[in-house]
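> build me a structure from this.
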Amino acid sequence: MNGVNLAPAGASSAGESHKKYQVVFVSSEVGPWSKTGGLGEVLDGLPIALAELGHRVMTIAPRYDQYKDAWDTSFRQEVEFGETTTTVGYFHCYKQKVDRVFVDHPIFLERVWGLTNQKFYGPKWGVDWDDNQLRFSLFAKAVIAAIKGLSLGGFPYGENVIIIVNDWHCALVPIYLDYYKKHDKTVVWTNTKIALLEHNMVYQGRFPYQPNIGQMLNLPDSYIQEMRAYQPLKVGRQHPRRDVINWLMGGIKYCDKLLTVSPTYAKEMMEGPIKGVELDQLVNAKGGYAGILNGIKDAVSPDSETLVKTAKLPGTFNAGTLEKKAEHKAALQKKCKLPINPAVPLFMFIGRLDFQKGVDIMLDALEDVLPTEDCQVLVVGQGREDLVEQVLKMAKKYPKKFDAEMNFKGTDKYLVYSGSDFALMPSRYEPCGLVQMEGMRFGVLPLVTPTGGLKDTVEDAVTGFVMEDEVEQETVVTPESCKIVADSIRRAIQSYKNTSQIDSMRKNAMALAKKFSWKRAAKEYISTFESMGVVDVMSTTGKGDGSVGPDLIN
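Below you'll find the predicted structure:
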């Protein structure tokens, strides 16, 4: 494990400042309303943790669906929309001390009648909507209008804020803000700070360069040229280079601070063009990323009676009652129609079926392992059609050893955690990773490649198994990569026979995972805000009581 400060939340002075900040998160996803993975999870948990520490916090995301708990604010704003203008609205709810704001416009809401089923970026996995540039440029302009004029609890957030934009979809916000600072005299943005929080460098928002792109984005050509690059549209050496504009590149240039979701991933993105995805030199010139390890919710725990009831688990357990985990394993085996046998190690994979997660390598490794080893494997997820097809074929080929569940949703994953012995995570790269942290809470031992947040959270032979090396970064399966993963699986199978060793590792994993809290992460963010010189709104209000405004008094 890579030297992350995981001291208990109350044991460190980090983030113990009495200053109070207004924090605005801008994201294409915000859980639980819109979520495809880790991004939505962060936008769910981190804002709540900051609000609990006394800060005024707002999230802004598109309104993809008719969210039953969000109400129309009646605030309307006319914004530029290519060569014309359009009206956007704003829906709002106030939950767990966080203002949740949703930008309302047909370009988001009308994509799919009824629930969007996570089709936020395209009609199916790996296919983008043709007008994504128009959609998310509209969103960026609407965000700034909300910060400027949407009154919540009696007054808008205004200029005394730290804006945290997440990933390429929101990377135009710092660019528009720079433009408005120079041309919009109705608001002074002098005190506004802006940070870019990167969740996955591979997704950069690369689009074909066109001479009229400035008209569509409503930006002068000088800004467009700052975003221009000669790169493949899709990441990878096998794709041809061409003239593109790169949204993430523009966001990096115009933000005040670069943040990411784990310390090791921060280093990796600065070490070369492969994991830096051709932006490593720009990132280094900017001063690099500050890596703050993500957290997980305290309620995600096998001893939570609320979670056990909601997820319909067999019962609670903790590190002192690990023998109860066997009942959960039997329930999972029964649900997945696998032979009920406590002596057989059960491996699980939960996540996107794509190349980043190393699923292609994992499946080839399992083809080597399953014919000769006594074990069971459960794969849960959706993703690339070719990988989904391969997973389903393996389920037919090994009906007593392999199960594929494509439709597990919501709380179903907690039975997978509580009933599994090991988690397969052979990622080519992993900015942070959620499954290993949540799984460890339930006594699951992760098998991980030594990369990104996996390296920061798993200690070999103590809380899981770290593979001997990273796997091939390109989207090919090499014999060497396959062997790395297969050897790790066999090592876990052999270790499973040593009950005392496995129980000890489970207890270690559960103890460490308790420290993966959002409160810890929130305190590190607060320290970062202070170092950036974000305005202390308590001092500007003169209240002296730690409150920022009506929202924090309530």
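> could you use CA atoms for every contact and neighbour count after this?
Fine.
> report how many residues lie close to the nearest residue to Leu434 once chain neighbours are set aside.
Distances taken as Cα to Cα, 6 or more residues apart in numbering put Gly38 closest to Leu434, at 6.7 Å, once the chain neighbours are dropped. Counted with other Cα atoms under 10 Å, residues neighbouring Gly38 total 21.
> Val244: which element?
Val244 is located in strand 241-246, with elements delineated by DSSP states H and E.
> check which residues of that strand are buried.
Asp243, Val244, Ile245, Asn246 (16 or more other Cα atoms under 10 Å).
> how about stretch 313-325?
Quick answer for stretch 313-325 (16+ other Cα under 10 Å): Leu313, Pro314, Gly315, Thr316, Phe317, Asn318, Ala319, Lys324, Lys325.
> tell me the secondary structure for the second one?
Following DSSP: H, G, I helix; E, B strand; the rest coil, we place Pro314 in the coil state.
> can you pull the contacts of it?
By Cα atoms under 8 Å, 6 or more residues apart in numbering, the contact list for Pro314 reads Val308, Glu327, His328, Ala331.
> and for comparison, fold this next one:
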Amino acid sequence: MKSIRVLSIASEINPLIKTGELADVTGALPIALKAEGIEVRTLVPGYPSVMNSLGVVEGVLHLPNLFGSEARLLRATSCELGLFVLDAPHLFARTGNPYLRPDGVEWPDNALRFAALARIAADIALGGVSVFAPDIVHAHDWHAALALAYLHYSNRRRPATVMTVHNLAYQGVFPREMLAAVGLPPESFDIHGVEYFGQIGFLKAGLYFADHITTVSPNYATEIVSQEGGLGLGGLLRERSRDLQGILNGVDTSVWDPSIDPHIPGCFYPDLPNGFESDVLKNRALNKAALQSRLGLEPAPEAFLLGVIGRFSSQKGLDLLVENIPTIVGEGMQLVVLGSTGDRNLRYRYQAAAQAHPGQVSVTVGYDEGLAHLIQAGVDALVMPSRAEPCGLAQLCALRYGAVPIVSRVGGLDDTVVDISDSILNGGRQTGFKFGPVTTESLGSVLQQARATFHDVAAWRRIQRNGMSIDVSWRNPARHYANLYRSLVEFSQEKVA
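I've put the predicted structure just below:
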């Protein structure tokens, strides 16, 4: 079978640049696809962290004037990833967050910055570089989506295209006056083009022009075609529902591997259920004690220890959890929170709770990779009370690490965790706890239910063992993407014939 070449376009890619789960996907999926005979080269912006990670580079395209100044397209390999890097210092040579100024405000030229990325992607797809001719162009989120508009308005034969929505809440909407600046023709400003409620919609354009659309979980694909879940794009997504597919994310099991994890004192094998009692329990107890010690919690092995890894935001449902802290503390539970960015007032509420209950509540602000691993390996349960969650990766890591997920019935959380009620209905094995509606009271109820189950040692071990037996790797998702690519290439060839 002929190898398929894919040009992936992404604003971030792990481990070179990461702000969220988008980078985890774009960094892990290309490597997983190698086993399927798919060659992926990813186009990323030349941020300082990306440029500093490159070894030997090859200049493949000189751009004398890319939206205001000179730029280069480089080819390189880093961390097993085949890359194209858009080295445009006037657009990307900025410290800190790729999207925000140091004061937390979006860079005012974000439209130009990511239009440039998309423009070069389209040039590559149309044969602009001799070293790589893609069969598929795969755009990730709004930052890459305009590439599909550039391809459409080129009026030239093009590769097949895929648009993946990682989070519909971020759409890349800019004033219509930017149309000429980003190099799109006047006729593109139309409802059957890039126009979106009187402005330019980058994501809307990608959804409109893509041959196929994917999201990061089957349930999220269902949610976003609704009026409420579509966030202004539900009508378009309903029209394109035949071309819409939810493919569940995976996790990089070479990074999230409790058998060799350098961040935890007690390593264990997640895929040896027969050794569960002697290996997993003993070493998870070591990790729990280490976590309690590091964060200043009471050294209580019998306490039900809850963990949270995420943003301080109402979308993540952390306002619901903070309302339940009196219940958590009152019933002898413990809570560790590793929270980044988000709502300042919500962060203050958690910090106040930690000050008021120093032996039971710990709050760490920012992201700490090592602490995230220790939390997964040491807590009894990981809580994700999100109001919206396209997929979520933390609950997948939790399953692998023996931390029982407690999640809301939304998006990918609903797809990846089996509650006792689900188990009864479909004959599956319980791997966690789910609650709905997403309210303070409902969350409080499931926390109490989980705590009671925790003290039923045999039942709790069974749930842990069930979760750890689940394959959360990229193997199955990569197979789905490979099949999608093959079907699109085959259809394109039939059209030409």
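> about what we covered before: tell me which of the contacts of Pro314 of the first structure are still there in the second structure?
By both residues aligned by TM-score structural alignment, their matches' Cα atoms under 8 Å, the contacts of Pro314 of the first structure still in contact after alignment to the second structure are Glu327, His328.
> which ones among the contacts of Pro314 of the first structure are found in helices?
Val308, Glu327, His328, Ala331 (DSSP state H).
> among these, who's most crowded?
Compared across those, His328 has the highest neighbour count, 23 neighbours, by other Cα under 10 Å.
> in the second structure, what sits opposite it in the alignment?
By TM-score structural alignment, His328 of the first structure lines up with Asn287 in the second structure.
> ok, that match touching His373?
No. Using Cα atoms under 8 Å, Asn287 of the second structure is not in contact with His373; the gap is 10.0 Å.
> name the residues contacting each of the two.
Applying Cα under 8 Å, 6+ apart, one finds that Asn287 of the second structure and His373 are jointly contacted by Ile264.
> what do we get in the first structure for Leu305 of the second structure?
Match for Leu305 of the second structure (TM-score structural alignment): Leu346.
> I'd like the distance between its match and Glu373 of the first structure.
According to Cα to Cα, to the nearest Å, Leu346 of the first structure stands 12 Å off from Glu373 of the first structure.
> neighbour-wise, which of those two wins?
Higher neighbour count among Leu346 of the first structure and Glu373: Leu346, with 27 against 15, using other Cα under 10 Å.
> show me what contacts the more buried one?
Leu346 of the first structure is in contact with Cys375, Gln376, Val377, Leu378, Ser420, Asp421, Phe422, counting by Cα under 8 Å, 6+ apart.
> got a quick PyMOL command for the buried subset of those?
A single PyMOL command selects the buried members of the contacts of Leu346 of the first structure (16+ other Cα under 10 Å):
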select buried, resi 375+376+377+378+420+421+422
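> can you map out the strands along the stretch 101-250 of the second structure?
136-140, 160-165, 173-174, 195-196, 199-201, 212-215, 244-246 (DSSP state E, counting those that start in this stretch).
> hang on, the earlier thing: tell me which of the buried residues of strand 241-246 of the first structure is nearest to Leu177 of the first structure?
Closest approach between these and Leu177 of the first structure, by Cα to Cα: Asn246, at 17.6 Å.
> that closest one maps to what in the second structure?
Match for Asn246 of the first structure (TM-score structural alignment): Gly201.
> Lys393 of the first structure now?
Mapped onto the second structure by TM-score structural alignment, Lys393 of the first structure lines up with Ala352.
> same check on Val23 of the first structure?
In the second structure, Val23 of the first structure lines up with Val6, judged by TM-score structural alignment.
> mind giving me the packing neighbours of the one helix or strand its match maps to?
Using DSSP H and E, Val6 of the second structure sits in strand 4-9. For strand 4-9 of the second structure, the elements it packs on are strand 38-45, helix 110-125, strand 136-140, judged by 3 or more Cα pairs under 8 Å, 6 or more residues apart in numbering; DSSP states H and E.
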